[in-house]
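[1] Sequence first, then the predicted structure:
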Amino acid sequence: MEVANHIILIVAVLVTFAIFASVLSSRIGAPVLLVFLGLGMLAGEDGLGGIQFSDFKVAYLIGSVALALILFDGGSRTRRDAFKQAGAPALILATAGVVFTALITGVATHYLLGLEWVEAMLLGTIVGSTDAAAVFSLLHLKGLRLKQRVAATLEVESGINDPMAIFLTLILVQVAASGESLQHAIAHPLPLLWDFAWQLVGGIIFGVIGGQIVLRAVNRLQLSAGLYPILACALALVVFATTQAAGASGFLAIYLVGYRLGNNAHRATAEIARFLDGMAWLSQIGLFLMMGLLVTPSRLLPILLPALAISAVLMLVARPVAVALCIWPFNFTRKEGAFISWVGLRGAVPIFLAMIPVMSGLHNAYVIFAVAYVVVLTSLIAQGWTVPRIARMAGLELPPRPSPRARVELGLPAGVGRSVVAYTVDPMSIMALRRPRRLPLPAGTEILSVMSDGQVRTLQPGDGFNGGDIVMLLTEPDALPSLDRLFGARKARPKAKGIGPVDFTLDAGANAGEVAEMYGFMVTPHERDLSLAGLMQARLGREIEVGQRIRAGSVELVAIGIDAERAPSKVGLDLDPPPPQSAMTLLRLRANEIRNSVREMFLS
């Protein structure tokens, strides 16, 4: 009993420290997963904690469940549009991309470490796939907003590339354990191709069927609201384990279950989303803490230099070459391709896969495990720490949306297709600055009630909203990002002479259609493919002056930077411009200008 209490105390203290450390990491810009991993190493046998943990079987079991839950949450966050935008390039990166990366890294490993070809290729395979936990953490938890196609490619690739990495790892471990040569395995490819096909196709079949079962169970069973998230997770893990037992990819299956649940109306939407968010956080904390405890840093020193060289080859050669070969048919720009290459983050999956050779008793298993660990550390430090800066340099980062002060979603019966949401009005939001008739509410959105100081009041046409008011709306699920923008607090708007206030500064090369969708302004169909600079030039002419504006629905675009060719280099976005003046007012102002000009001409 005393040992059990000890374990509970240690686990609770580690998780608590990890949470506090994550707050500190966000202030210095460090990847939160690196903090969890470092804290685990600090608590391990070479660190201050002195905790000895070397049970790879237990770690593999816990790691399997944690990765499954992370992928389940990631699938539920992946929108249907992401597959439409980036399904093809992501699938090629998740299959052929992993193979190309593994081959190049394996060759480097053979010459840098002197391992046999089978073991070298095994290491290349283990570190060949991007990590879902790291990518989802970067794209969702840090609030980094990228151009939609680039973000969708990275997100979908990381969610579906595990089957290829796991399949190749298991095959190469089997070859190494049996003593066969790599050439013999390659000479008889049919069994390998069949195994891979079943991993992929079986994972899809179990995932699609399992997703439908989970969705129906959530919608049809009458349960307490708190039981729906538990039911969803339990059934998803049943699908995962059943798929694994059938020899297919359980990780792909549970990702598709989450995707199915997250893209269809169901009961307890808000409860399940919050529960999965918490479970994903707990899984990541537990997984990376355990990985940190599992390694002995002093045993990394003998292979540190060649491991760093292998990591450099992976980041600077193998991943860029693989990405270039896989995405060239899809018209990505050079900057987009370079950014996708750099965000090939390695995280828990390589360490998780590196446990398999150790449990199989291969000769150089711990060397492979140690190198994989160094690769993960360098990836999180070099890539994870610099991704936001690289995104800005490549012109791929989009300004953050204002976050709402508080949003509560109320569940409606499945099939209704609409949601009831309640927001608390922030004093610095557009809702507090505009009258209701000037609010650009999304289509299909209705204000149901307004509560001020605990009293429900009827909204009159001339009434406005005050900070702290609670507004309840009936809306479409797709309209929530636009409502978040309306209710979110904005920073103080900078003003410059001849320009006026702006909320965000955008790169003039950003796609007008993508920015229009995110900020709710209007462009015509033939303007959607233009850049912001091209949009302004199409409406104002080829030569533009600083401070010139164009109206786009309820917002205005402002030229705040001009290049040598008199085209915008920076474009400001004013989310709260003055209302457009009537034609009569404009005629009156023009008449006054003419009268003043004539008067000055005769008086001078």
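    Here it is on my side, so go on.
[2] CA only for contacts and neighbour counts going forward, please
    Noted.
[3] and the residue nearest the centre of the chain, what is it in contact with?
    Most central in the chain under CA atoms, centre = their mean is Leu139, positioned 2.5 Å from the mean C-alpha point. Neighbour list for Leu139: 145, 151, 155 [criterion: CA atoms under 8 Å, 6 or more residues apart in numbering].
[4] at 10 Å what do you get?
    145-146, 151-152, 154-155 (CA atoms under 10 Å, 6 or more residues apart in numbering).
[5] So it: helix, strand or coil?
    helix (DSSP: H, G, I helix; E, B strand; the rest coil).
[6] Next one: it from Val32, what distance?
    As for Leu139, its distance to Val32 is 12 Å (criterion: CA to CA, to the nearest Å).
[7] Tell me the buried residues in stretch 8-27?
    Buried residues in stretch 8-27, counted by 16 or more other CA atoms under 10 Å: 14-15, 18-19, 22, 25.
[8] Which of those fall within helices?
    14-15, 18-19, 22, 25 (DSSP state H).
[9] Can you lay out those as JSON lines showing distance to Ile8?
    Output for those, formatted as JSON lines (distance: CA to CA, whole Å):
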{"residue": "Leu14", "distance to Ile8": "10"}
{"residue": "Val15", "distance to Ile8": "11"}
{"residue": "Ala18", "distance to Ile8": "15"}
{"residue": "Ile19", "distance to Ile8": "17"}
{"residue": "Ser22", "distance to Ile8": "21"}
{"residue": "Ser25", "distance to Ile8": "25"}
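[10] Strands of this structure, residue ranges please.
    407-410, 419-424, 446-452, 455-457, 470-475, 504-507, 549-552, 555-562, 568-574 (DSSP state E).
[11] any chance of those strands in a markdown table, with mean neighbour count and distance to His110 too?
    Formatted as a markdown table, these follow (neighbours: other CA atoms under 10 Å; distance: least, CA to CA, whole Å):
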| stretch | mean neighbour count | distance to His110 |
| --- | --- | --- |
| strand 407-410 | 16 | 54 |
| strand 419-424 | 20 | 57 |
| strand 446-452 | 16 | 64 |
| strand 455-457 | 11 | 72 |
| strand 470-475 | 20 | 58 |
| strand 504-507 | 20 | 44 |
| strand 549-552 | 17 | 58 |
| strand 555-562 | 22 | 52 |
| strand 568-574 | 22 | 48 |
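[12] alright, now check it against this:
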Amino acid sequence: MHSHAVELAQTFLTAILLVFFVGTLGGKLSEKLRIPDVVLFILIGMLLSPSVLDLVDIRSESTANQAILLFGASFILFHGGMITRLSVLKEVWRTITLLSTLGVVVTALVVAVAAVWIFDMSFMPALLLGSILASTDPAALVPIFQKFPVRRKVSQTVITESAFTDATGAIMATVVFSLLMTTGAAVEWGSIGLQFAQLALGGIVVGAIVGWIAAFLISENDRGLLREFAPMVIVITVLAAYLGAEWIHASGFMSVFVAGLMIGNAESFKLTILPKQEHAAHEFIDAVSLKLRMLIFILLGSQVDFSVLQDYGLQGLLVVLVFVFLARPITVLSCLLPDRRAKWKRNEILFLFWTRETGVIAAALVGIVGSSGLEDAKLMSAIAFVAILFTLLLQASTTPFVAKKLGLLEEQQVREKGHL
């Protein structure tokens, strides 16, 4: 006879086995259909959910689910940092700064006004909803740009935006949530500014330190003690960067992105990682990222509450349409047009209008709100999941097509130059 704990562990492992098996088939099918794999993963999750086939039932509030979300998003965002070039970021740093500050506020306010108008919500809960949706999703964006070679300037701007808006979106959501939970308390703008500096700058500092140490340990110098263990160093770096930042109450996601940026641009810091170690690291990251995407998005799909969607889904879709077709364009224009040095072209701006996936970060934030007992929490949950489903199923699946039509695929540009 097995103990109850062993039976729970076996049930969990059975669910993981099923996720990996069906997810692998879904990944193969996505290659045949030439669509991002996260789209099929979330559909598979909805099919396996307790509301349909009842084969996967891992609760969103469970420790196992939170660990998968946090490590998975961290690892994928670290990969985004590794494939981002500092030379490209130097061109667009003003845009990224605006998108991760002004952009978050603009998105949150537009969504809040729409929610107030459509649902007759109070403004502060509506603003909390807008803050939850303001962050873009690195777990969905990084694999899309890795598989489909969109112009570097554009793809790396979007990836970096997703890293930085995680911090600023989380700050705004945390502040609004705190105000809602402590009604009548005075707003201390000084403490809000301090909190932002701590989350953002703290994450950058921790990530830079951890990333430099990791790059040093696997570099070709005489003290590169762990050159032959590059994959294991990657795992340690992701965990150390995330947990180290969170320990000092900074942004763990920003920290892992910066750590990846340090390793991916080691040559800029007078460190040389040999091709053998670099190849081993990238092979390992590619393999692990695929498994983590399966886990994250199949579990996310399995946790969709169909009863809540049935109650609020249609009206929630109206809010999401405002979010996608009004809030995003206004945000992009207000942040890209002031940056004259980046020389943004019309096709690049149009692409950024459409590229705005929502996923893991929104799901995690709405999960926290849902467990608080806050009024309108179910409504926020429904709208957040409609946003996740809409942006992943519609926008993520059409991102390569839109990039091709706008002439932003690098392979396409090479072919066009060859015909001149």
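    All right, it came through fine. Treat the numbers as computed from the prediction; the structure is a model and nothing was measured.
[13] Tell me how they score on TM after superposing.
    Once superposed, the chains reach a TM-score of 0.89 (TM-score structural alignment, normalised by the length of the second structure), with 401 aligned residues with a CA RMSD of 2.1 Å.
[14] circling back to that earlier point, just the contacts of Leu139 of the first structure: which are in helices?
    Judged by DSSP H, the contacts of Leu139 of the first structure include 151-152, 154-155 as members of helices.
[15] which of those residues lies closest to Trp328 of the first structure?
    Leu154 (15.5 Å; CA to CA).
[16] counterpart of the closest one in the second structure?
    Aligning on TM-score structural alignment places Leu154 of the first structure opposite Val158 in the second structure.
[17] One more: Phe83 of the first structure?
    Match for Phe83 of the first structure (TM-score structural alignment): Leu89.
[18] Give me the distance between the nearest residue in space to Ala66 of the first structure that is not next to it in sequence and Tyr366 of the first structure.
    Using CA to CA, 6 or more residues apart in numbering and skipping residues adjacent in sequence, the residue nearest Ala66 of the first structure is Ser283, 4.8 Å away. Per CA to CA, Ser283 of the first structure is found 25 Å from Tyr366 of the first structure.
[19] Who has more neighbours out of these two?
    For Ser283 of the first structure versus Tyr366, neighbours defined as other CA atoms under 10 Å are more numerous around Ser283 (21 against 18).
[20] ok, the more buried one - contacts?
    62-63, 65-70, 133, 277, 289.
[21] What lines up with it in the second structure?
    Match for Ser283 of the first structure (TM-score structural alignment): Leu292.
[22] try Ala245 of the first structure
    Ala245 of the first structure maps onto Trp247 in the second structure when the alignment is built from TM-score structural alignment.
[23] Report the contact partners of that match.
    Counting by CA under 10 Å, 6+ apart, Trp247 of the second structure touches Ala241.
[24] Quick check: the farthest pair among the buried residues of stretch 8-27 of the first structure?
    Leu14 and Ser25 (15.8 Å).
[25] Count the neighbours of Leu215 of the first structure for me.
    22.
[26] Now Ala185 of the second structure. Nearest residue, chain neighbours left out?
    Closest to Ala185 of the second structure by CA to CA, 6+ apart is Leu179, at 7.0 Å.
[27] Aligned to the one you found, what sits in the first structure?
    By TM-score structural alignment, Leu179 of the second structure lines up with Val175.
[28] could you measure its match against Leu182 of the first structure, distance?
    7 Å.
[29] Need the overlap of contacts for the two.
    Going by CA under 10 Å, 6+ apart, residues that sit against Val175 of the first structure and also against Leu182 are 118-119.
[30] for the stretch 101-250 of the second structure, what spans make up the helices?
    For the stretch 101-250 of the second structure, helices defined by DSSP state H, counting those that start in this stretch occupy the ranges 102-119, 123-133, 138-147, 152-181, 189-217, 230-247.
[31] hang on, the earlier thing: tell me which residue of the second structure lines up with the residue nearest to the centre of the first structure.
    Matched across to the second structure, Leu139 of the first structure falls on Phe145, judged by TM-score structural alignment.
[32] Could you check how far its match is from Ile58 of the second structure?
    Distance from Phe145 of the second structure to Ile58 of the second structure, by CA to CA: 29 Å.
[33] which residues touch the nearest residue to Ala215 of the second structure once chain neighbours are set aside?
    Sequence neighbours aside, Ile263 is the residue nearest to Ala215 of the second structure in space, at 5.2 Å (criterion: CA to CA, 6+ apart). Applying CA under 10 Å, 6+ apart to Ile263 of the second structure gives the contacts 78-79, 81-83, 208, 210-216, 218-219, 234, 237, 269, 271-273, 278.
[34] how many other residues sit next to Val304 of the second structure?
    Quick note: Val304 of the second structure (other CA under 10 Å) scores 23 neighbours.
[35] aligned partner of it in the first structure?
    In the first structure, the residue paired with Val304 of the second structure is Val295, using TM-score structural alignment.
[36] Check Gly316 of the second structure too.
    Match for Gly316 of the second structure (TM-score structural alignment): Ala307.
[37] thinking that match is in contact with Thr109, fair?
    Yes - with contacts counted by CA atoms under 10 Å, Ala307 of the first structure reaches Thr109, the gap being 8.5 Å.
[38] who touches both of those two?
    Taking CA under 10 Å, 6+ apart as the contact rule, Ala307 of the first structure and Thr109 both touch 313, 368, 371.
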